[in-house]
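1. Show me how the following folds:
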Amino acid sequence: MENEELPAELGVALDAFARYLTAERAVSPHTLRGYLGDVRSLLAHASGEGARALVDLDLGTLRRWLGTQSQAGAARTTLARRSASIRVFTAWALGEERLTADPALRLKAPKRERSLPGVLQARQLARLLAGLEEAAAEGAPLAVRNRAIVELLYATGVRVGELAGLDIDDLDPDRRTLRVIGKGNKERTVPYGVPAALAVDDWLRRGRPVFAKATSGRALFLGSRGGRVDQRQVRAMVNSLFEELGDTSASGPHAFRHSAATHLLDGGADLRAVQEILGHSSLATTQIYTHVSVDRLRKSYQQAHPRA
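-> Below you'll find the predicted structure:
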């Protein structure tokens, strides 16, 4: 439902919330769409029950809205996310004095199912990277770029959006560090190793000049038409590599982020250091990778121990 289909005061509140998310929270476009979609859905439901202003929202309205979402087949993770969106909205509305009390304080949503992310094994990564290096050696600019992208994704654990947004000036080749602008426009510095440094240098020397145009600016990675590489291009390329690999359930560029975090922890890295590298605002988010490591340890034990 569009804002104009909502009662006037609800539509005005939704517009003001959008401005808050953009100007003060500096959320990504993807996050913005998610928040606004969830809140618009709630307000449309409330309107259907007769609500004309935010003060008409109460806990019962929120619970009935979640109930309709559940009946429509929404997964527990989706319901948990939508509940979180509503909590942000009602807390904002209370702070703006658009509400006199926060109806979401007692709202309970199904707990998220803790799912272990797809992680590539070291031997799988070695095989994948060796194939990329072999392809890049033949000199095709796209092959040189793809190798640099994958090496950097795995070396740094950056998100695909962060990678696509990198400029040449974000690299510090002498210190082998990368300046990354993450969620909420938060800046962090991430180290990377020699293989990634060699791959990126190769791209800058042999690949990027082939694609670069006057309009390319300082974008680090370019598409074949000279524009900044698009996240969808990176996802398509990575998924194609995983299909060729054949023996993995991993998918998408995020698999390299999961793999980097897990392998760092397996190698003895401090959890807080991994948190800083990944740019997680909460240590709890990083801790899921300790579960990945324990899960792998348990499987190895069960396979190898005669009395497992």
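2. going forward, measure contacts between C-alpha atoms and count neighbours the same way
-> Will do.
3. what does the helix or strand hosting residue 136 rub up against?
-> Using DSSP states H and E, the element containing residue 136 is helix 122-137. Residues from elsewhere that reach helix 122-137, judged by CA atoms under 8 Å, 6 or more residues apart in numbering: 143-144, 146-147, 150-151, 241, 245.
4. Please apply the same query to stretch 191-210.
-> 139-142, 144-145, 147-149, 151-152, 155-156, 173, 175-178, 221-222, 277.
5. ok, now stretch 32-52?
-> Taking contacts as CA under 8 Å, 6+ apart, the residues outside stretch 32-52 that touch it are 1-3, 6-10, 14, 18, 21-22, 57, 61-62, 65, 82, 85-86, 89.
6. one more to line up against the first:
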Amino acid sequence: MVTSRTAQMRAALPPALAEPLDAWVEHLDSGRDLSPHTVRAYTGDVVSLLDHLVRRGGARITDLDLAALRSWLALGRTRGDGRSTTARRAASARSFTAHLRRTGLTGEDIGLRLASPRAHRTLPDVLTADQARAVAETPRPVAEDAGPEAGALALRDALVVDLLYATGIRVGELVGLDVDDVDHGRRLLRVLGKGRKERSVPYGVPAEQALRRWLDAGRPVLSRSGSGPALLLGVRGGRIDPREVRRVVHAATAAVPGAPELGPHGLRHSAATHVLEGGADLRSVQELLGHASLATTQIYTHVTVERLRAVHATAHPRA
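-> As a prediction, this is how the structure comes out:
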């Protein structure tokens, strides 16, 4: 949902600025396979940019110049924007100015000359292999007097954790799985990732066992006439919501003493780290995770090196 402040700024823009903005947002919605969250963030950024342009006296899209872009980013920094936010705002502006140039509204793409700081790439928290095993194997409590739905939800929650760690898939990819996306014979999931790119992801025997339990004794209990082909269901029979997946994973990791409390992305980080530590090459991990760029996967090499350094610092007598 767009914030009321953003909506107010957008409504106040003059038509000469609002029309190019609307065309660009339509391009983002239809042509780039971006997530709704990304489209909202980019839109909010450019609405803020155009509002800043109006406050500087600009009324036409050709009034947008490099000085306006730089002063807008600088204003954000004075208001407390961090490096990551500034980098994203610059990326939003560059996407907008590139679209203006492609559609002939400007003669030059001024965003090409806009420099911005690189976002810090922080090392994610990950589980140890023993902690991950404990998270996956800890039974989900079900009260003795609970009905069949409680037992079905416990089977579903166990599967959620098992599949996320076994495959390293994203929460959105998990939620989007259908029953027919599971190849039980080869233990593969057909996953639709970012940019609508399809890939096959393997999973192990424990996840297959959790899948069988859910499909045999869990999903039939929660299934309704409108459930459709969704693999994982919510309590009302619809496709499970990402927020429910996050709640399940946070509860599962919090239940293991000494383990960091993580969300679904933490299980993805843990899976990637453990596969690399087990001897997998970086390109195989890239394919497993569905990363478009190998550079994105390389952060996990830093994770494993930092863990090695931590072990060395505590275990070596001359560390």
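7. what range in the second structure does stretch 265-277 of the first structure sit on?
-> Counting by TM-score structural alignment, stretch 265-277 of the first structure pairs with residues 276-288 of the second structure.
8. what residues does the matching stretch touch?
-> Contacts of stretch 276-288 of the second structure (CA under 8 Å, 6+ apart): 167-168, 201, 272, 275, 292-294, 297-298, 300-301, 304.
9. Next, the buried residues of that stretch.
-> 276, 282, 285-288 (16 or more other CA atoms under 10 Å).
10. Helix, strand or coil: sort out the corresponding residue of the second structure for residue 175 of the first structure for me.
-> Alignment note (TM-score structural alignment): residue 175 of the first structure maps to residue 186 of the second structure. Put simply, residue 186 of the second structure is coil when judged by DSSP: H, G, I helix; E, B strand; the rest coil.
11. same question, the one 4 residues further on
-> The assignment at residue 190 of the second structure comes out as strand when based on three-state DSSP.
12. so who does it touch?
-> Contacts here follow CA under 8 Å, 6+ apart; on that basis residue 190 of the second structure touches 177, 181-183, 198-201.
13. on that earlier part again, let me see the contact set for the match of residue 175 of the first structure.
-> Counted by CA under 8 Å, 6+ apart, residue 186 of the second structure has contacts residue 202.
14. And for the one 10 residues further on?
-> For residue 196 of the second structure, the set of contacting residues under the criterion of CA under 8 Å, 6+ apart consists of residue 33.
15. so where does residue 299 of the first structure fall, helix or strand?
-> Going by DSSP H and E, residue 299 of the first structure is in helix 283-304.
16. Mean per-residue distance, that helix versus the second structure.
-> Compared with the second structure after the fit, helix 283-304 of the first structure shows a mean deviation of 0.7 Å (mean CA distance after the TM-score superposition for the first structure).
17. If you count neighbours, what's buried in stretch 3-18 of the first structure?
-> 3, 6-7, 10-11, 13-14, 17-18.
18. what's the answer for stretch 118-131 of the first structure, then?
-> So stretch 118-131 of the first structure, judged by 16+ other CA under 10 Å, has buried residues 118-120, 124-125, 128-129.
19. just stretch 216-236 of the first structure next, same as before
-> Neighbour-count burial for stretch 216-236 of the first structure, counted by 16+ other CA under 10 Å, picks out 216, 219-223, 226-231, 234-235.
20. Provide the aligned range in the second structure for that stretch.
-> So stretch 216-236 of the first structure sits over residues 227-247 in the second structure, by TM-score structural alignment.
21. what's in contact with the matching stretch?
-> Taking CA under 8 Å, 6+ apart as the rule, stretch 227-247 of the second structure contacts 149, 153, 156, 160, 171-172, 175-180, 219, 222-224, 226, 263-264.
22. Give me the distance from the helix holding residue 136 of the first structure to the chain's centre.
-> Offset of helix 122-137 of the first structure from its chain centre (CA atoms, centre = their mean, to the nearest Å): 25 Å.
23. do stretch 302-310 of the second structure as well
-> The answer for stretch 302-310 of the second structure is 24 Å, by CA atoms, centre = their mean.
24. cool, stretch 65-83 of the first structure as well?
-> 21 Å.
25. how long is it end to end?
-> End-to-end distance of stretch 65-83 of the first structure (CA to CA, to the nearest Å): 10 Å.
26. what do we get in the second structure for residue 146 of the first structure?
-> So residue 146 of the first structure corresponds to residue 157, using TM-score structural alignment.
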